[in-house]
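Engineer: What follows is a protein structure lacking sequence information:
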């Protein structure tokens, strides 16, 4: 029993216990490939924060092992991500006032808070909020993040001494400072870019970032490029910490937590949305399902592990996940192998890492961020869905003009407003039947016909206290605007009545009375058992002359038609009875008129 609980808590552990030996060859190859891509990218992302480069590698090791045990995706790789690092940098750099130790402290605390929010959300089973940020909003957000990162690396690529803090100012500055570019740095950037593009073009399966960084770091080490003014990870070779670097928390002020509260929630939402998009896409491709709530918990624990290892927030590393899948990784063992390879590099190659040129890291970041850029995809929304195009464009402009953090706030707010608009004012339809008697929504020229005297209505949202007034208004509008007032109004209750809300049933009671005045009977179709219980609980009079609770719309149609037939038969019977009564009265009248004729006139003349 305890074993089952442990496996339920750590699904990845269960898969590793039942590991198939034939998978090991695929997982080993995939693990080495993932580590090859993760090494340079993790160091490059650390540069966004301006802290010890080794921290980026430690941010890979423990979170990757943790996710392998707690996650449900067999392909997903966790690690530093462009979007999460950019968000953290946008928050902590202004708050740190230029102090690297403070910046590192804030990054660790924000990571821990992000993990806490994810675990808390998992406890309340909020994994369903994966789709809180719609795809158009997320597209705009990721494009804004990609552009922000690329523009932020321009100063490293050209060797500028200083650079403005905001994106627009950085773009305006570039043409005026090209003459101040440091030529050796520009040459180093150009060689790195040419190497990356060349490998991708001629040997697309090779780990281009790793090869480029090894080559450029070797050149930096062999020819002492730092003496030519080319910035490297650590100008004093060998000063990069070999073991886990530890930041002092003695000077940390708890009051700063207030500044990190909202940004950490934003980061948790964005991380999990992109996390689940990656996990679901690869799970669908490989024919299995992922548990959203368990993934939320795994992401939270991975971020807590990152914070405890003095690292920063992690999320789904889409590029490394794609490498894992393309090489043929089968299980979560890929993450463990990749983490161990990175650990070996930390133990035996730390001195070499100190010579990595910052301009080469900037080029790797720009090339990596380019994969996030999909302006063409946003533009394609223009013809397919104008609303989606507006949402994506607004989010993109908000990130570019208002800054990353404010832009993310706008994106989250926009997602919330979009959700509330759908719930407050949802779409609705009148329903009819086709030639086979199947119920469908009625549209122009779709061949679906209404049933005379029966109006069927669907409200495409759960009824709550804040939209039941709109529901009531729409129902009365449709009844009043009908060419012929219906005898019955049937509402598809399976869609809109999802829970007991006092305000909803109070409004339904008012609607029943107003429809009664109009001579219309209300019918609720679906959720018959729950509706009867809820109506009794809310003390609504269940008089069949005013309200009928039916199992579904097809039952309503049959009931209405049968009662109409009964009415027709009764009507015919009344007509027949009236006819017979009229004939009887006529016969009696004729008989009476005959009886009034004088006897003499009735007797013949002799």
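Structural biologist: Arrived safely. Quick caveat, the model's predicted, so the values are computed rather than measured.

Engineer: Please count neighbours and contacts with C-alpha atoms only from this point.
Structural biologist: Will do.

Engineer: quick one: the strands in the stretch 251-400 of the chain?
Structural biologist: Per DSSP state E, counting those that start in this stretch, the stretch 251-400 of the chain carries strands over the ranges 315-316.

Engineer: That one: helices as residue ranges?
Structural biologist: 257-286, 292-308, 318-327, 333-348, 350-353, 358-370, 375-384, 386-402 (DSSP state H, counting those that start in this stretch).

Engineer: Just the buried residues of the last one, please?
Structural biologist: When burial is assessed from 16 or more other Cα atoms under 10 Å, helix 386-402 yields the following buried residues: 388-400, 402.

Engineer: Check it against this one:
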């Protein structure tokens, strides 16, 4: 429990800042949690349950001092997209499926931590995650228009919804739209006059007060309805256990997305505050937090970037912020849920749209077009997939894109021809002419580990680059350090073929680096080394010295022969 260790060495000077930060975090988390509960399709109090135990658990098991966990737009959108068709309108079944998927997500996270898969934090590249989050944000924003304008979408997917916009706008419920606009005005008014105040909480509170004072339900304004507070009570699942099969892979996708998103937030604030986070322990903390959420009848959680930013901006120093904020939310969830029933759905829709706009960064997506065209196309593909084929298929495509991007990098990496500069340093040959090729020696570097699925490409590239050389080549040296990382019999067979090809051309094939490993692998693969096979040297510089010494010896021998003949 890294967090417990921090709390055991707590400094009294931190307390005032932590209390201030906790109050601010709770004020921001309350309306957002209720809004995300609506997005997920469950009762408002479930959103509060999803904050309390997960925040307490992360405070003990997490390695980030600033990160706040809780409901997140991306995770809620994923859950809603999957569970809604499976529940088929049954609210109890819907809730229980949400809890089940949350528990499965937690299980996947803990399993990943057990196998030290924290490296998955780097699995989804930033362009893919950027496209994913922008797509989810747009999907959520369009989905909330129905609450703001007072109609109900009949279609499930974004494209069909956009096609029916003219028809839906004709069904606008103007009292509902008025409440939404009033909430928006209050939000921006508070942001302008009192930037440090929790604008979302005040906007929702004032909207609920208006509904209560003037009994606006009589005008058709929908509210979130009765919120039964108290301690969460476990219910026996009432759905076919076979449905769980439908949740296995989506829960795995959700675990990866939640973890990657959380690590981006955790690492950025850790770097800002001068410490580091442990990816494997973060995976464990996220898994336990999700299990805690499921036990307390909540839904899946992740790192909440907006609440983490509020914590940091208010000077939060330790995990005590999460503990105090969780206590405040718990008190409200248990004892003070009655006023929540007057919160208008339109006001929650406004809060969700504002929260989703913070996820949008289309300007950065467009900038990628100039910085990195390949990253731009990757981001755009993920974004369009989420928008037009749905959140779940879009996330699956994002994960596959990340995998394919890695495989493509390994299968078709860059390579370099090496030379030596005026100081004798080995470096790549390029247009700068800082390095020159060594006479009679061709040095090749392949920038990826060699394995069975890229060995043929390696062989082809090496022979192509060799064929382009104008000078007579006596020796081909391969930099073994970056490419020979593990034993692969397919690679060894390819290397043996290369040795035969070069030997027929009167060229020596040599490897530089990893000498002990390579000789051991040669023995297992029954490949000859030394004069009868492939030469292996300790490093590139030794290989060059040995070959240059050999060239000098041969030149001297050639000079001595004519002298002896003349005598």
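Structural biologist: Ah, there it is. No experiment lies behind these values; they were computed from the predicted model shown.

Engineer: Just give the TM-score of the two.
Structural biologist: With the length set by TM-score structural alignment, normalised by the length of structure 2, the two chains reach a TM-score of 0.97; 567 aligned residues with a Cα RMSD of 1.5 Å.

Engineer: re the thing from before, any idea which of the helices of the stretch 251-400 of structure 1 is most buried?
Structural biologist: With neighbours taken as mean count of other Cα atoms under 10 Å, those reach their highest mean count in helix 292-308, at a mean of 27.

Engineer: so how far is it from its chain's centroid?
Structural biologist: 18 Å (Cα atoms, centre = their mean, to the nearest Å).

Engineer: quick revisit: need the helices of the stretch 251-400 of structure 1 in a markdown table with distance to residue 562 of structure 1, can you?
Structural biologist: What follows is those, written out as a markdown table (distance: least, Cα to Cα, whole Å):
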| stretch | distance to residue 562 of structure 1 |
| --- | --- |
| helix 257-286 | 48 |
| helix 292-308 | 47 |
| helix 318-327 | 60 |
| helix 333-348 | 65 |
| helix 350-353 | 83 |
| helix 358-370 | 66 |
| helix 375-384 | 45 |
| helix 386-402 | 45 |
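
Engineer: Quick one, which of the ones you listed gets closest to residue 53 of structure 1.
Structural biologist: Comparing the helices of the stretch 251-400 of structure 1 against residue 53 of structure 1 with Cα to Cα, the closest turns out to be helix 350-353 (8.7 Å).

Engineer: other SSEs contacting that closest one?
Structural biologist: helix 208-222 (3 or more Cα pairs under 8 Å, 6 or more residues apart in numbering; DSSP states H and E).

Engineer: Which residue numbers in structure 2 does the helix it packs on align to?
Structural biologist: Helix 208-222 of structure 1 corresponds to residues 199-213 of structure 2 when matched by TM-score structural alignment.

Engineer: And that stretch against structure 1, how far off on average?
Structural biologist: Stretch 199-213 of structure 2 differs from its equivalent in structure 1 by a mean of 1.7 Å after superposition (mean Cα distance after the TM-score superposition for structure 1).

Engineer: what residues does that stretch touch?
Structural biologist: Stretch 199-213 of structure 2 is contacted by residues 27-28, 30-32, 179, 182-184, 186-188, 190-191, 216-217, 339-340, 342-344, 347-348, 351 when judged by Cα atoms under 8 Å, 6 or more residues apart in numbering.

Engineer: ok so, going back, please name whichever of the helices of the stretch 251-400 of structure 1 is nearest to residue 101 of structure 1.
Structural biologist: Short answer: helix 292-308, nearest of these by Cα to Cα, at 14.7 Å.

Engineer: what range in structure 2 matches that closest one?
Structural biologist: The aligned range for helix 292-308 of structure 1 is 279-295, by TM-score structural alignment.

Engineer: That stretch: average distance to aligned residues in structure 1?
Structural biologist: With mean Cα distance after the TM-score superposition for structure 1, stretch 279-295 of structure 2 departs from structure 1 by a mean of 0.8 Å once superposed.

Engineer: Dead centre of structure 1: give me the residue that sits there.
Structural biologist: Most central in structure 1 under Cα atoms, centre = their mean is residue 131, positioned 2.4 Å from the mean C-alpha point.

Engineer: In this structure residue 469 of structure 1 contacts residue 507, no?
Structural biologist: Yes: with contact defined as Cα atoms under 8 Å, residue 469 of structure 1 reaches residue 507; the gap is 7.3 Å.

Engineer: Is residue 444 of structure 2 in a helix, a strand, or coil?
Structural biologist: For residue 444 of structure 2, the secondary structure call by DSSP: H, G, I helix; E, B strand; the rest coil comes out as strand.

Engineer: Identify the residue of structure 1 aligned to it.
Structural biologist: Taking TM-score structural alignment, residue 444 of structure 2 has residue 457 as its aligned residue in structure 1.

Engineer: What is the burial count for its match?
Structural biologist: Applying other Cα atoms under 10 Å, we find 22 residues neighbouring residue 457 of structure 1.

Engineer: Could you do residue 473 of structure 2 as well?
Structural biologist: 18.

Engineer: check contacts around the residue nearest to it when sequence neighbours are not counted.
Structural biologist: Spatial nearest neighbour of residue 473 of structure 2, chain neighbours left out: residue 440 (4.4 Å); criterion: Cα to Cα, 6 or more residues apart in numbering. Contact analysis of residue 440 of structure 2 by Cα under 8 Å, 6+ apart lists 471, 472, 473, 474, 475.
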